[in-house]
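>>> got a structure for you, letters missing:
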């Protein structure tokens, strides 16, 4: 299974200077748990990191910071671990494991075209395991009913 089959397309971006409250509102309104943090430069907008709902909770709220005064830059994670959209889910999981992250930016060349989360991967794997379970269950039913061979031979 490839990453572009399971990732969330069109990641939500937020400028570096926004407040944590603005980030939280953006997450709520867009129904996402992370935002790609960007910064305007003379040569264009560039990605500088990622902000998660967990960053807001642990990095500011738990510390008693004011979400209306503190900015995304105060608690975001600098840098973004990325995976190519054509890579396998196994390669993405290895990246998550080795970098200690739950989300990866998905690249098409140099452009970020999506985000893949541990939840995305779990959902895709659960669907595949569900199909496998159905195949096994169907075969067991066939055996119980006295049909020991599959109706189609390949």
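That came in fine, so what should we check first? Every value quoted in this text rests on a predicted model; they were computed, and no experiment measured them.
>>> going by C-alpha atoms from here, please, whenever you check contacts or count neighbours.
Noted.
>>> which helix in the chain has the most residues?
Scanning the chain for the longest helix, with DSSP state H as the assignment, gives helix 118-144.
>>> for the most centrally placed residue in the chain, what are its contacts?
Nearest to the mean C-alpha position of the chain, counting by C-alpha atoms, centre = their mean, stands residue 117 at 2.1 Å. Residues in contact with residue 117, defined by C-alpha atoms under 8 Å, 6 or more residues apart in numbering, are 7, 102-104.
>>> show me the strands in this structure, by range?
8-9, 13-15, 34-41, 44-52, 77-78, 82-84, 103-108, 111-117 (DSSP state E).
>>> CSV for those, including distance to residue 63?
Formatted as CSV, these follow (distance: least, C-alpha to C-alpha, whole Å):
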stretch, distance to residue 63
strand 8-9, 31
strand 13-15, 22
strand 34-41, 20
strand 44-52, 16
strand 77-78, 16
strand 82-84, 29
strand 103-108, 24
strand 111-117, 26
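>>> ok, back up a step: most widely separated two among the contacts of residue 117?
7 and 102 (12.7 Å; C-alpha to C-alpha).
>>> A further structure is provided below for comparison with the first:
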């Protein structure tokens, strides 16, 4: 089983200069908590979560106006390749203590995303899944992107 078997394909993505409300709309449409951020070639340059946006709003005097995705996103996120083995995907997510990971092709272009829910519904190795869920669920929250 590979990342391409685990992932949800064709995820919504934002650009760094998009307003944060566009990222929130994508999250609402897909009922998810994160959106990959891509450049003009769809190469992943960041990821923005609903939590990142909340911290961005807090750092902007409680206002969303004027906030761009780049001001809230985490740059250089962990990614996996679509042909990576499932065990390697889970290991990267566990070691990085992340709940979602963008999946890229050989050129680094976004092709999908693997989320906790994908692991729970598609992963065939129950022991691998249990180990991941135990570690990530107990992990301290990842710090939001630094204020700029």
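Structure's in. What do you need? These numbers were taken from a predicted model, which means no experiment stands behind them.
>>> would you pull the TM-score for this pair?
With the length set by TM-score structural alignment, normalised by the length of the second structure, the two chains reach a TM-score of 0.70; 124 aligned residues with a C-alpha RMSD of 2.3 Å.
>>> that older thread, more crowded one of residue 7 and residue 102 of the first structure?
residue 7 (25 against 16; other C-alpha atoms under 10 Å).
>>> how close does the closest residue to that one other than its chain neighbours sit to residue 123 of the first structure?
The spatial neighbour of residue 7 of the first structure that comes closest, neighbours along the chain excluded (C-alpha to C-alpha, 6 or more residues apart in numbering), is residue 116 at 4.4 Å. As judged by C-alpha to C-alpha, to the nearest Å, residue 116 of the first structure and residue 123 of the first structure stand 11 Å apart.
>>> please apply the same query to residue 17 of the first structure.
Computed as C-alpha to C-alpha, the residue 17 of the first structure to residue 123 of the first structure distance reads 33 Å.
>>> count the neighbours of the aligned partner of residue 47 of the first structure in the second structure for me.
If you follow residue 47 of the first structure across to the second structure using TM-score structural alignment, you land on residue 44. As a burial measure, residue 44 of the second structure scores 26 neighbours (other C-alpha under 10 Å).
>>> looks like residue 44 of the second structure contacts residue 16 (just checking).
No. Using C-alpha atoms under 8 Å, residue 44 of the second structure is not in contact with residue 16, being 10.4 Å away.
>>> which neighbours do those two have in common?
Listed contacts common to residue 44 of the second structure and residue 16 are 37-38; contacts here mean C-alpha under 8 Å, 6+ apart.
>>> quick one on the thing from earlier: aligned to the residue nearest to the centre of the first structure, what sits in the second structure?
Residue 117 of the first structure maps onto residue 115 in the second structure, by TM-score structural alignment.
>>> what's the answer for residue 67 of the first structure, then?
Residue 67 of the first structure maps onto residue 64 in the second structure, by TM-score structural alignment.
>>> residues contacting its match?
Neighbour list for residue 64 of the second structure: 20-21, 57 [criterion: C-alpha under 8 Å, 6+ apart].
>>> what helices and strands are in contact with the one helix or strand residue 130 of the second structure maps to?
In the assignment (DSSP states H and E), residue 130 of the second structure maps to helix 126-138. In terms of contacts (3 or more C-alpha pairs under 8 Å, 6 or more residues apart in numbering; DSSP states H and E), helix 126-138 of the second structure is packed against helix 86-96.
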